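S.K.: for reference, the sequence and a predicted model appear below.
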Amino acid sequence: MKTANLRHVIVYDPIPFHGGSKVATLHALEQTNESVLFHVLSAHPQSWQSANLADANEPMIHVSTLPIPNLLATQTQGLAYWLKQGYLVMMLLMYTLALFTRYLQCPSKIVLASGPGVDFAGYVLAHLTRLPAVQLVHGPVGKSRVAKWCLTQAHQTFYLESAKPSLLAALETPFAELPKHFHAFVNGLPQRLWPTNSLVQRQWHHPTVFWAASLLKWKGLDLLVDSLQRHRLSQHLHSNICYIQPEKTSAEVSQANIPVQNCQWHRSPRDLDELRANSDIYVSTSQFEPFGLSTLEALAAGLIVVIPADGAYWDHQLQHGYNCYKYRMNDPESLNQILEHICRNMKSCRRVAINGQKIANLYKARETYRDIADAIQASVTDKVTT
């Protein structure tokens, strides 16, 4: 399709490391049609490596690097934060001008997916250029004047249900409901990336645990390591720990490559799907996960899913002993006991995995992201309905 017939959409990504929210954002972008050309300006271009591996009928995604000086990259408050945002506004303005010069048309929208506050520069660009924005909120929003200003700009905002209380707090609204331009959504998986079925793939020799997340402290790797080290069946239980090393972050992180018996460590593995398909038990140790895309992928792959009883999304959606197993939050001994039970009853626990797969089939990307795709590809004058 000729570029003159395309709608050009900017995707602003100022986060300098990979994460599940970027995967979910990419899945949402791919649900638009081929009339949209996305221009991703990213502080971590590697996060978008799987873009353009989709079918020819899906949108094209061009990725450009957003350079952020190390001195500014980790700044989240004070004068340094404002210097950082001023720099990012300048970079966005230059990028938008470059797109206009190349295609002789203005971008039609900007997609913001890191959260209000983090995406502040994108809101400033939208304000200065009258560019409509589509905001995706993948987790809780911090309460600040910046976040409140962003959220009150009346741009289309899509949020995970777990983020609603923080959105209400950030807006300081006296009402229990959000404004009409806010719409709830859930994540989903595209058919082309549907996980390999471990129940078919797996050769049953020894139980294998699969863990996949970043090393951010709240993801809970330390809990898993503690549990595995005290496991009385450790000579029979193997584990694949797949991790993302956060870069340019001031947040606390866990240590990787700790000696654990029969444990294999994999940093950002390219064969993640294969490692998952050759495992049996998925363990989530994240605390109050806003959604848990890795959990959904594990359910779809037919793994025996183990999650904390923390009141988060999957704790409400799944039933202990029927389509998952739950342990007491922040309790390595409780996790240890669940793993012991599964190891001793692998054959009967396969029914739990099968039931979990049925839940995953309800989360098809073409359905879960339909409203987001419609909002992105709608004309400025179109009214988005949900």
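M.R.: Nice, I can see it. Residues are numbered from 1 along each chain as shown.
S.K.: alpha carbons only for contacts and neighbour counts from here, please
M.R.: Fine.
S.K.: gap between the helix or strand where Tyr243 lies and the chain center?
M.R.: Under the criterion of DSSP states H and E, Tyr243 resides in strand 238-244. Relative to the centre of its chain, strand 238-244 is centred 18 Å away, using Cα atoms, centre = their mean, to the nearest Å.
S.K.: what does it rub up against?
M.R.: 18-19, 206-215, 261-269, 272, 275, 279 (Cα atoms under 8 Å, 6 or more residues apart in numbering).
S.K.: take those and keep only those in strands.
M.R.: Counted as lying in strands by DSSP state E, out of these, are Thr208, Val209, Phe210, Trp211, Ala212, Ala213, Ser214, Cys263, Gln264, Trp265, His266, Arg267.
S.K.: coming back round to it: now which of the contacts of strand 238-244 would you call buried?
M.R.: Neighbour counting by 16 or more other Cα atoms under 10 Å classes 18-19, 207-215, 263, 265-266, 272, 275, 279 among these as buried.
S.K.: can you list the ones in strands among the contacts of strand 238-244 in CSV and add distance to Val23?
M.R.: Listed next are the ones in strands among the contacts of strand 238-244 as CSV, based on distance: Cα to Cα, whole Å:
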residue, distance to Val23
Thr208, 25
Val209, 23
Phe210, 19
Trp211, 17
Ala212, 13
Ala213, 12
Ser214, 13
Cys263, 26
Gln264, 24
Trp265, 22
His266, 19
Arg267, 17
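S.K.: try this one side by side with the last:
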Amino acid sequence: MAKINKTLVFDPIPFKGGSKIATSDALTCSSTQLHQFVVLSVTPDYWESTDFYAKHDVSVIRLFHSGWLIKHHNGPLYWLNQLTLLVQLFFVLCLQGKITKIVGASGPGIDMPLYLAKRLFSFELIQMIHGNVGCSRSIGYCLTNADSVFYLPSARPSMKTALITYLSSLNNIADTEHIAECYLKSANYQSFVNGIPEHRWPTQSEQSLPIFFWSASLLKWKGLDLFIQAARIASTFKPLAMNICFIRPKQTCLPISEAPINLNRHTQWYDDPSNLDEIRANSNIFVSTSVNEPFGLSILEALAAGMCVILPQDGAFWDQQLEHNVNCIKYQPNDPESLSNALLLAAHDPLLCQLCQTHALDIAKQFKAEYRYMKFAQCLNGAGVTHLVSSLDHS
């Protein structure tokens, strides 16, 4: 009989976002026979609604947190928050018996308690990184002590900077840039891009009339204000029908856009709707307004739904993957006039929209989760990766 691994998933993020969805999708790709999972999360309701929870042996434990402390990203109050999370993690590790692996679902700066616990407990630490990491010695330390690191390619430069920052603080390290590259090129570090599992593949958009769809959190950098400004400009030439879905972030010190607001009678607002897939299927033009998105899971979902995608020409992942007027429509980032022109182009040129929609699905088929998360699933299932040579171990 195959050995059952007891794996803990650590999730201290207080709101649902693309990284949390991507993590649950990746975990779903692991074997249902080899694992018993424990999810320690501040959002247990989210995990209990996932396909991962339905198909795997998963128990969910609530992680309590301070909405005040979680807003601090450095200094004494940051470390106080990490200490409160560490105490809870400590009790869970003691009560759950032998935990063989722990998945850090958010990034080393947020998953810091795992690295503190690693000094007291014996487990394999698998770190997922869904965006840029901070430039600090402590994060660099974490990156040198994780057993496996799975990261989006856009995060690599910031990871290298954090590694150099930590390695430079060690007296016996001379060429820190070379050593940082050695870490990043080792088998312990694996880049990945997100995918969509079969069970979550979006319903195909059947809408023929131009209906625009925007979906993201209300964090300012996601660009809802830009979309509203551009839509108002475009509406002076042609009324636009729009479905706007938003998630209101909790316990954050980052700027947040206001929603809903009064636009026109053709605009529908949805606050974290449970029928997001249905709303997307009843639209046919997806608008992305966040600049330098580390990946853009919502863009992939729109492509998979066969939508015409409008996105900024910002050099980010999807800007590099997609071609203007072939499988998407592009505009100049943070430019409401340019975005307005893109909206009007999509509204007035149905043939171009249909061309983009046809090609969109061909692109999306290359991003099936079962393939994109294969290495992560193999690592969870026990395939493992080659450990860094001892000469690189400065812990």
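M.R.: Right, received. Where do you want to start? Nothing here was measured: the structure is a model prediction, and the numbers come from that model.
S.K.: now the strand holding Tyr243 of structure 1 against strand 263-267, angle please.
M.R.: Relative orientation of strand 238-244 of structure 1 versus strand 263-267 (axes from the mean of the first three to the mean of the last three Cα atoms, to 10 degrees): 20 degrees.
S.K.: show me where the stretch 51-200 of structure 1 has helices.
M.R.: Residue ranges of the helices in the stretch 51-200 of structure 1, as given by DSSP state H, counting those that start in this stretch, are 70-73, 78-103, 120-129, 145-151, 164-171, 198-201.
S.K.: how about those helices, which one is nearest Arg351 of structure 1?
M.R.: helix 198-201 (10.4 Å; Cα to Cα).
S.K.: next up, the contacts around Arg370 of structure 1.
M.R.: Applying Cα under 8 Å, 6+ apart, the residues contacting Arg370 of structure 1 are Ala28, Gln31.
S.K.: structure 2: which residue goes with that one?
M.R.: Using TM-score structural alignment as the criterion, Arg370 of structure 1 maps onto Met374 of structure 2.
S.K.: do the same with Ser279 of structure 1
M.R.: Aligned partner of Ser279 of structure 1 by TM-score structural alignment: Ser283.
S.K.: got it, and Leu168 of structure 1?
M.R.: Under the alignment by TM-score structural alignment, Leu168 of structure 1 pairs with Lys160 in structure 2.
S.K.: not counting its neighbours along the chain, what's nearest its match?
M.R.: Nearest-residue entry for Lys160 of structure 2: Ala180, 6.0 Å, with adjacent residues in sequence omitted and distances by Cα to Cα, 6 or more residues apart in numbering.
S.K.: doesn't that neighbour fall inside a helix?
M.R.: Yes. Under DSSP: H, G, I helix; E, B strand; the rest coil, Ala180 of structure 2 falls within a helix.
S.K.: next, count neighbours for it.
M.R.: 23 (other Cα atoms under 10 Å).
S.K.: from Gly140 of structure 2, how far out is it?
M.R.: 9 Å (Cα to Cα, to the nearest Å).
S.K.: and for Val38 of structure 2?
M.R.: Taken as Cα to Cα, the span from Val38 of structure 2 to Gly140 of structure 2 is 27 Å.
S.K.: neighbour count winner among these two?
M.R.: Just comparing Val38 of structure 2 and Gly140: by other Cα under 10 Å the higher neighbour count belongs to Gly140, 24 against 20.
S.K.: residues contacting the more buried one?
M.R.: By Cα under 8 Å, 6+ apart, the neighbours of Gly140 of structure 2 are Met159, Ala162, Leu163, Ile164, Thr165, Tyr166, Leu167.
S.K.: what's the separation between the last one and Cys142 of structure 2?
M.R.: By that I understand Leu167 of structure 2. For Leu167 of structure 2, the distance to Cys142 of structure 2 - Cα to Cα - is 12 Å.
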